[in-house]
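Engineer: fold the following.
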Amino acid sequence: MTAELWDVSRLRFEETDPPALTAAQRARMDHRWAAAVTANPTLFDGPVVALAGFERDGAGGLSVSWTRLTYRYRVLRGLPDAPAVAALFVAVLQPCDDGRLLVGRMSSTTSAPGRWQPPGGTLEPPGEGAALDLDVFRLHVARELAEETGSDTAADALVPGPVVLDDRGSLGFLFVAPPRPACELRERYAQLARDEIASGVDPEFDRVVLIGSSSELRALPGPLASYLELAAGRFFGA
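Structural biologist: A predicted model of the protein is given here:
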């Protein structure tokens, strides 16, 4: 499956029940999760928004069904006869004032070590009974931007961009942050990394770079998030 990039003018979200698992499926899931945590003790079974389904109407409308799960459900991928589990995620394109774009490389303690991507992450669910909407997305992506790069941007300053479907069937909502000076972006990330390392925490990004073109992006050493080249191409006007 290849990634896709969509322009969406109307969004609708509907919460649905979690997928039902048989006892055998749940046992295999728990076994796989325990093995994953043994291999990477930083993994945690926190709450996430999972994608239950979506439908496009061909005129800019997108209807999304979602449900509340935890991270361990991700290990269902690849299990025979298990329900398909995809994610809803957010990402933010952070430009600098000279037109370049910030991307980061995921550290060895994350779920995708070595992968280059924009700041962002899997969406966390709103409070029980609360609706999922773009305001929830903005708050989450502002927090991810601060936690991964040290840049504190107000949620209402983030502009919604296109929606992406990645190569694993997960649905992502892109936002664009206001431009910042390149030196400020570097200094804020460096200070964040120093503070986290001093406190015994590995930064989520072990490196950030500013890229000025799609060709510079393709030249980065290591894998790219499946949607990153499409998103960067749109940003650079390709």
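
Engineer: for the rest of this, base every contact and every neighbour count on C-alpha atoms.
Structural biologist: Fine.

Engineer: surely Lys196 touches Phe205?
Structural biologist: Check again: residue 196 is Glu, not Lys. No - if you go by CA atoms under 8 Å, Glu196 and Phe205 don't touch, sitting 11.1 Å apart.

Engineer: settle it for me: which of these two has more neighbours?
Structural biologist: In terms of neighbours (other CA atoms under 10 Å), Phe205 is the more surrounded of Glu196 and Phe205; the figures are 26 against 13.

Engineer: was I right to think the more buried one contacts Leu102?
Structural biologist: No - using CA under 8 Å, Phe205 makes no contact with Leu102, being 11.5 Å away.

Engineer: now do the helices in the protein.
Structural biologist: For the chain, the helices defined by DSSP state H cover 23-39, 134-149, 182-198, 214-218, 228-235.

Engineer: pull the contacting residues for the closest residue to Gly46 other than its chain neighbours.
Structural biologist: When the adjacent residues along the chain are set aside, Gly46 lies closest to Thr70, with 5.3 Å between them (CA to CA, 6 or more residues apart in numbering). Contact analysis of Thr70 by CA atoms under 8 Å, 6 or more residues apart in numbering lists Asp45, Gly46, Pro47, Val48, Val49.

Engineer: mind doing that once more with 7 Å?
Structural biologist: Applying CA atoms under 7 Å, 6 or more residues apart in numbering, one finds that Thr70 lies in contact with Asp45, Gly46, Pro47, Val48.

Engineer: I have a second one here; can you model it like the first so I can compare?
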Amino acid sequence: MPRIRFSSRELRLAFDGSSVEFPPAYSTKVEKYWAKINHEGRFFNGPVLSASSIPNENEDSAVHMQLTDYAHYLYAAQDDVNEFDCRAVFSAAVVLTCDNYILLGQMSSHTSAPSQIQCPGGGIELDSDGQLDAKLCCQREVIEELGPDFGEKLERYRPLCMKSGGDLSTVGIFYALRLDMTAEQAQYSFSHHRAALCAAGERPEFDCLHAVKFERRVVAEFVQTNREQVVDYLAPIFLSGWPDVFEATASP
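Structural biologist: Reported below is the predicted structural model:
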């Protein structure tokens, strides 16, 4: 079960340029697995920032990161022994419409997590100046996955929580994002964005967008009904952490 730490303070990130180092035998395992799963060229072996340490509950320190790659991330995700865990750091948004619906995306079949239902977001990346900004990374991912309207209709955007542990040992930095658009408008905008991507020969990250009424009972029913598809952090954020997520998203 993932651990969730709610906080309204921005989480600091630190990267000293170092890379994760593996013994040759482990690197060989990663390379063989990558060749096996990527023989059709579905994936790109790009850089991944992995957490080497994260702050404890009452600490005000940073998430320290090292550089690895996507091949390591995918191998580590299926390695039951957890020989060299990859705690990939990502940012994601709990998106709430002005008529109180949570927006959740369902991953496309070409991704590494087909049919998974999750919050919009993606891996933390260095910007062109070599700086780290989780908030900007999150906003960029929301725009890329849902469409440009979702970057222009922001009413509120604040830190929400940090997720650690869980099925993939990833570290998630979450923001509460409230939109000045209804669920119907959001669905319409997303469908047009997705159609435009397909027309341009690109493959959208999300097949569809779920709009779930922002009521604890309704969210619980959605999680239970889709328990085989929902990502592991949804229940602890929206159900166990309901008072915190409600305050961060619904309060002025």
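
Engineer: care to give me the TM-score?
Structural biologist: With the length set by TM-score structural alignment, normalised by the length of the first structure, the two chains reach a TM-score of 0.85; 230 aligned residues with a CA RMSD of 2.5 Å.

Engineer: still on that earlier bit, from the helices of the first structure, which stretch is densest packed?
Structural biologist: Counting by mean count of other CA atoms under 10 Å, helix 134-149 has the highest mean neighbour count of the helices of the first structure, with a mean of 20.

Engineer: packing partners of it?
Structural biologist: With contacts taken as 3 or more CA pairs under 7 Å, 6 or more residues apart in numbering; DSSP states H and E, helix 134-149 of the first structure sits against strand 86-95, strand 120-122, helix 182-198.

Engineer: which among these is found nearest to Gly58 of the first structure?
Structural biologist: Of all those, strand 86-95 sits nearest to Gly58 of the first structure, with 20.8 Å by CA to CA.

Engineer: same for the closest one, what does it pack against?
Structural biologist: strand 47-56, strand 101-106, strand 120-122, helix 134-149, strand 171-176.

Engineer: still on that earlier bit, how about the contacts of Thr70 of the first structure, which pair is most distant?
Structural biologist: Maximum distance among the contacts of Thr70 of the first structure (CA to CA): 9.0 Å, for Asp45 and Val48.

Engineer: neighbour-wise, which of those two wins?
Structural biologist: Val48 (21 against 12).

Engineer: my guess is the more buried one contacts Leu123. True?
Structural biologist: Yes - with contact defined as CA atoms under 7 Å, Val48 of the first structure reaches Leu123; the gap is 5.9 Å.

Engineer: how far does stretch 43-63 of the second structure stretch from start to finish?
Structural biologist: 27 Å (CA to CA, to the nearest Å).

Engineer: how far out from the middle of the chain is that stretch?
Structural biologist: Centroid separation for stretch 43-63 of the second structure versus its chain: 13 Å, with CA atoms, centre = their mean, to the nearest Å.

Engineer: same question, stretch 13-32 of the second structure
Structural biologist: With CA atoms, centre = their mean, you get 22 Å for stretch 13-32 of the second structure.

Engineer: just stretch 204-220 of the first structure next, same as before
Structural biologist: On CA atoms, centre = their mean, the centre of stretch 204-220 of the first structure falls 17 Å from the chain's centre.

Engineer: and if you look at stretch 49-66 of the second structure?
Structural biologist: Taking mean C-alpha positions (CA atoms, centre = their mean), stretch 49-66 of the second structure and its chain are 17 Å apart.

Engineer: need the contact partners of that stretch.
Structural biologist: Contacts of stretch 49-66 of the second structure (CA under 7 Å, 6+ apart): 11-15, 17-20, 67-68, 86-89, 124.

Engineer: related to what we said a few turns ago, closest one to Ser108 of the first structure among the helices and strands packed on helix 134-149 of the first structure?
Structural biologist: Judging these by CA to CA, what sits closest to Ser108 of the first structure is helix 182-198, at 13.7 Å.

Engineer: other SSEs contacting the longest strand anywhere in the second structure?
Structural biologist: Identified as the longest strand of the second structure according to DSSP state E is strand 154-164. Here strand 154-164 of the second structure touches strand 3-6, strand 171-179, going by 3+ CA pairs under 7 Å, 6+ apart.

Engineer: now that strand: buried residues?
Structural biologist: Residues of strand 154-164 of the second structure classed as buried: Leu154, Arg156, Tyr157, Arg158, Pro159, Leu160, Cys161, Met162, Lys163, Ser164 (neighbour count, 16 or more other CA atoms under 10 Å).

Engineer: now the angle between strand 89-96 and that strand, please.
Structural biologist: Between the axes of strand 154-164 of the second structure and strand 89-96, defined by axes from the mean of the first three to the mean of the last three CA atoms, to 10 degrees, the angle is 140 degrees.

Engineer: report the buried residues of stretch 208-228 of the first structure.
Structural biologist: Burial within stretch 208-228 of the first structure, assessed by neighbour count using 16+ other CA under 10 Å, is assigned to 208-214, 217, 224-228.

Engineer: ends of it, how far apart?
Structural biologist: Per CA to CA, stretch 208-228 of the first structure runs 14 Å from first to last residue.

Engineer: cool, and stretch 152-167 of the first structure?
Structural biologist: 30 Å.

Engineer: check stretch 34-42 of the second structure too.
Structural biologist: One end of stretch 34-42 of the second structure to the other measures 11 Å (CA to CA).

Engineer: what comes into contact with it?
Structural biologist: Contacts of stretch 34-42 of the second structure (CA under 7 Å, 6+ apart): Ala71.

Engineer: distance check, the most centrally placed residue in the first structure against Pro181 of the first structure.
Structural biologist: The centre of the first structure sits closest to Gly121, judged by CA atoms, centre = their mean, with a distance of 2.9 Å. Going from Gly121 of the first structure to Pro181 of the first structure by CA to CA gives 24 Å.

Engineer: ok, Phe150 of the second structure - contacts?
Structural biologist: Taking CA under 7 Å, 6+ apart, one finds Val142, Ile143 in contact with Phe150 of the second structure.
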